[in-house]
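Chemist: Okay, structure incoming, though there's no sequence with it:
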């Protein structure tokens, strides 16, 4: 007996129940994107929309490029193809996901701003534990590690350790436009690299608290610049990372693991204003507890990813 044909994904996306589900998915992704150490890409994998989001982002950038190039060349056929590519995107999915993300980010920004300002030691400790656990993701995704891979990872870790050791260049509470846009363009890379947190990258740049405050206070100038930088990153950094992952998948993840390891320095709870590390100080016991809590939370997310993304065994029917 023949089975009824499955509904196309785009048709499913417009069902009220699916819209509600995608709003929740977006809210989950947005919530973790405000927390350094938990990757929105990993959560997108867990909730089952990662591949569709990356594919849609790639198609959107390709469509915009086709329209732009055809406008310069005055090529109506290419322009029409670009518009058609954009039109065919799963807009019902994208709008629901990004609406859910936006609401969650704005809501969580208030909470994260308060925690970073009022409990810097405990918050940093929790973030440290989260990123430490997140190292498992690029480490495991890279596959078998060879001797030279450990060398590459250690070199990447050393370079990143040095980068995040540099004292702040100035008052990062009011950074220039090119710093905001550049940081956003790089942070958006977390979309294509599960295990890498966009908020963690912002924290490494010294812009995490500034960005959370801007979102919390609806600073439209900052938010607009950050959004433009994110779009620029989608068109350049994300496209570049897609190519690198396709052609140098193993090496990319090896280097990513090293980068995340070296950048842990930025999350050490006890530091001076000039970014020098201090010995373990006040709230040591509480900091250790929160570090373990952060570690366990990420482990649970990783376990959820393994449970919900198991390879499906296809059983063939006998005739």
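Modeler: In hand now; what should we look at? Computed from a prediction, not measured in an experiment: that's the story for all the values here.
Chemist: CA only for contacts and neighbour counts going forward, please
Modeler: Fine.
Chemist: residue contacts, the most centrally placed residue in the chain?
Modeler: The centre of the chain sits closest to residue 190, judged by C-alpha atoms, centre = their mean, with a distance of 3.0 Å. For residue 190, the contact set (C-alpha atoms under 8 Å, 6 or more residues apart in numbering) comprises 39, 40, 41, 196, 197, 198.
Chemist: Between those residues, which sits nearest residue 184?
Modeler: residue 198 (8.6 Å; C-alpha to C-alpha).
Chemist: Wasn't the residue nearest to the centre of the chain part of a strand?
Modeler: No. Secondary structure of residue 190 (DSSP: H, G, I helix; E, B strand; the rest coil): helix, not part of a strand.
Chemist: if I look at it, how far off is residue 168?
Modeler: Using C-alpha to C-alpha, to the nearest Å, residue 190 is found at 23 Å from residue 168.
Chemist: take a look at this one as well, against the first:
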């Protein structure tokens, strides 16, 4: 597939990677969701699955070009360049918007997820009533994670390794945010501090966990999709629907902690209706603008899908 692609195709893949990177740094939004709604999910899993001992054998027997082609290197390089570029640049914009316009941002994310729910549902045409079981399990799992109170694990290197292993698995799955998992186990501020302080040892431990998690979990998920595709899709659909609980814009904080900068960080909140939000917080709900942003997110996914179909046809 990579041989048929043009520079324009790889530029579009890089843009999709930027969207994934921006989503991954926001607790509650999954880069896997962005990968799915932009149509690169299956190829991403397939490419990651090829990174392993077989690729090493190809490298030593046939050389670097053959190994690069084996792992779909052009695709992965374009995608992860976009991810890293986004974390460095665009993620700051997302952070600014979340700080100053949180309701509108969460409304936009909800629109993206709603569109991806429709896409995933249409992706499988032979649904059965029994598929409700894995679907409801997926919904319950994500909601349970969202309602769980953050733990406080020590920031040791082996803990960061395990955190990277679990977080990267969550980042692959649509509907489950890796950064939200880090927040739940108390490693999110540790990870951010390691980035800000450029702690090479801590970042190396986290990166090693991510690499191991990618190699292991991509194979497990590919195996599940190959043998239990409809059940897996039903579970992923549940993950996406459950993530709407996380991205619901109007929340009332139940508990918070004070970070080292003297800022209040919410650790427990409840979803409420717009009028209850206004009455509880004294802030306007901006419900019309939130709905408008959700519609923009919805149509953005439809536009990307239409653009992808036209590029494929041409």
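Modeler: Received, thanks. A quick note: this is a predicted structure, and the numbers were derived from the prediction, not measured.
Chemist: hmm, back to that, farthest-separated two in the contacts of residue 190 of the first structure?
Modeler: That would be 41 and 198, which, of these, are the farthest apart (C-alpha to C-alpha) at 9.4 Å.
Chemist: For the counterpart of residue 138 of the first structure in the second structure, which residues are in contact?
Modeler: Counting by TM-score structural alignment, residue 138 of the first structure corresponds to residue 120 in the second structure. By C-alpha under 8 Å, 6+ apart, the contact set of residue 120 of the second structure is 233, 237.
Chemist: Please, which helix or strand holds residue 120 of the second structure?
Modeler: helix 102-123 (DSSP states H and E).
Chemist: So what's the gap between that helix and the chain middle?
Modeler: 13 Å (C-alpha atoms, centre = their mean, to the nearest Å).
Chemist: Give me the mean distance between that helix and the first structure.
Modeler: Averaged over the aligned pairs, helix 102-123 of the second structure sits 2.8 Å from the first structure after superposition, using mean C-alpha distance after the TM-score superposition for the first structure.
Chemist: Include neighbour count when you put the contacts of residue 190 of the first structure into JSON lines, please.
Modeler: Converted to JSON lines, the contacts of residue 190 of the first structure look like this (neighbours: other C-alpha atoms under 10 Å):
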{"residue": "39", "neighbour count": "31"}
{"residue": "40", "neighbour count": "30"}
{"residue": "41", "neighbour count": "27"}
{"residue": "196", "neighbour count": "29"}
{"residue": "197", "neighbour count": "29"}
{"residue": "198", "neighbour count": "29"}
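Chemist: buried sites along stretch 56-63 of the second structure?
Modeler: 58, 59 (16 or more other C-alpha atoms under 10 Å).
Chemist: tell me the secondary structure for the residue nearest to residue 274 of the second structure when sequence neighbours are not counted?
Modeler: Nearest non-adjacent residue to residue 274 of the second structure, counting by C-alpha to C-alpha, 6 or more residues apart in numbering: residue 285, 5.3 Å away. Taking three-state DSSP as the rule, one finds residue 285 of the second structure in the coil state.
Chemist: Who are the packing partners of the top helix by length along the first structure?
Modeler: In the first structure, taking DSSP state H as the definition, the longest helix is helix 91-118. In this structure, helix 91-118 of the first structure packs against helix 9-13, helix 16-33, helix 120-134, helix 208-216, with contacts taken as 3 or more C-alpha pairs under 8 Å, 6 or more residues apart in numbering; DSSP states H and E.
Chemist: Recalculate using a threshold of 7 Å.
Modeler: helix 16-33, helix 208-216 (3 or more C-alpha pairs under 7 Å, 6 or more residues apart in numbering; DSSP states H and E).
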